[in-house]
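Asker: Quick one: sequence plus predicted model below, questions after.
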Amino acid sequence: MKFINTTKAPKAIGPYSQAVLVGNMLFISGQIPIDPETNELFEGNIEDKTDLVLNNLKNIIEEAGFTISDVAKVTIYLKDMINFTKVNEVYSGFFGEHRPARAVVEVSNLPKNVDIEIDAICVKEGD
């Protein structure tokens, strides 16, 4: 087991790692809209928050030696399902033709009272 950490994504706000690499699988902790340069919450619209969260995930994925095409499963947590369509548009543009398995769940609250959190699991296929 290897713990992954990069300064290109927000520091963990609790007792956990940004990601954990186990064999050919990468488990990425939930990311919320925090600017990795300032470690402050990003204040913007849901589209910009989604873009920031996805890019933070991407930076962790790349730090571990994986790519976006290795993402097998994504879970999106939303405080309000009314944002589903807007989040989906950003998500679709981010992943392009790659279509990982996904769940979107409405929750009553998230860390730091944010609107969105996303986690992911990556799998690197053997050669």
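Answerer: Received, thanks. Owing to the predicted nature of the structure, the values given are computational and were not obtained by experimental measurement.
Asker: rest of the way, CA atoms for contacts and neighbours
Answerer: Noted.
Asker: Any figure for the gap between Ala9 and Asn24?
Answerer: Computed as C-alpha to C-alpha, to the nearest Å, the Ala9 to Asn24 distance reads 21 Å.
Asker: go on, Ala103?
Answerer: Using C-alpha to C-alpha, Ala103 is found at 22 Å from Asn24.
Asker: Against that first model, consider the following:
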Amino acid sequence: MKDIDMIGSTPLPVTTADAPAAGGHYAQAIKYGGLAYISGQLPIAPDGTHRPEADFDDQARLAIRNLLAVAQAAGSSVEQLLKVTVYIVGIENWPRFNAVYAELLGDIRPARSVVPVPHLHYGYLVEIDAIAACAG
């Protein structure tokens, strides 16, 4: 088993103004070994504006767009998404999420998990994170 230092790759933080800034002790994403590990994206506007009262579909669209913006900043794209994890409040929102997800990802079908949760930070209804292939 190789030591991390021997692999020749250093974890690199990814930052973009096209998605909300990290609000805690974490990076928007970390690139390592040809992968981007994208932190959970809430439906917060890139300028930091909060609208937890927005309807579920609008929240889902914004969270996905934030995720894709971070992926792009990492040198990745929607076509290179490998694994997506979605946290939704209310199991009844699952079909609505599927519709928005299909609208924005089209024929792209990465591996995915959907996790129903009782609540999310700031009262939002959806959060999404991912692992994507990327250059470098």
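Answerer: Okay, I see it. Owing to the predicted nature of the structure, the values given are computational and were not obtained by experimental measurement.
Asker: Have a look at Ala9 and Asn24 of the first structure and say which one is more surrounded.
Answerer: The neighbour count for Ala9 of the first structure versus Asn24, taken as other C-alpha atoms under 10 Å, is higher for Ala9 (23 against 11).
Asker: got the contact list for the more buried one?
Answerer: Residues counted as contacts of Ala9 of the first structure (C-alpha atoms under 8 Å, 6 or more residues apart in numbering) are 35-36, 56-57, 59-60.
Asker: Over to the aligned partner of it in the second structure. Which of the three states is it?
Answerer: By TM-score structural alignment, Ala9 of the first structure lines up with Ala19 in the second structure. Under DSSP: H, G, I helix; E, B strand; the rest coil, Ala19 of the second structure falls in the coil class.
Asker: now Ala19 of the second structure: how far from Ile64 of the second structure?
Answerer: To Ile64 of the second structure, Ala19 of the second structure is 10 Å away according to C-alpha to C-alpha.
Asker: Show me where the second structure has its strands.
Answerer: In the second structure, the strands defined using DSSP state E lie at 12-14, 29-32, 35-41, 81-89, 111-117, 126-133.
Asker: just checking, what packs against the second one?
Answerer: Contacts defined by 3 or more C-alpha pairs under 8 Å, 6 or more residues apart in numbering; DSSP states H and E place strand 29-32 of the second structure against strand 12-14, strand 35-41.
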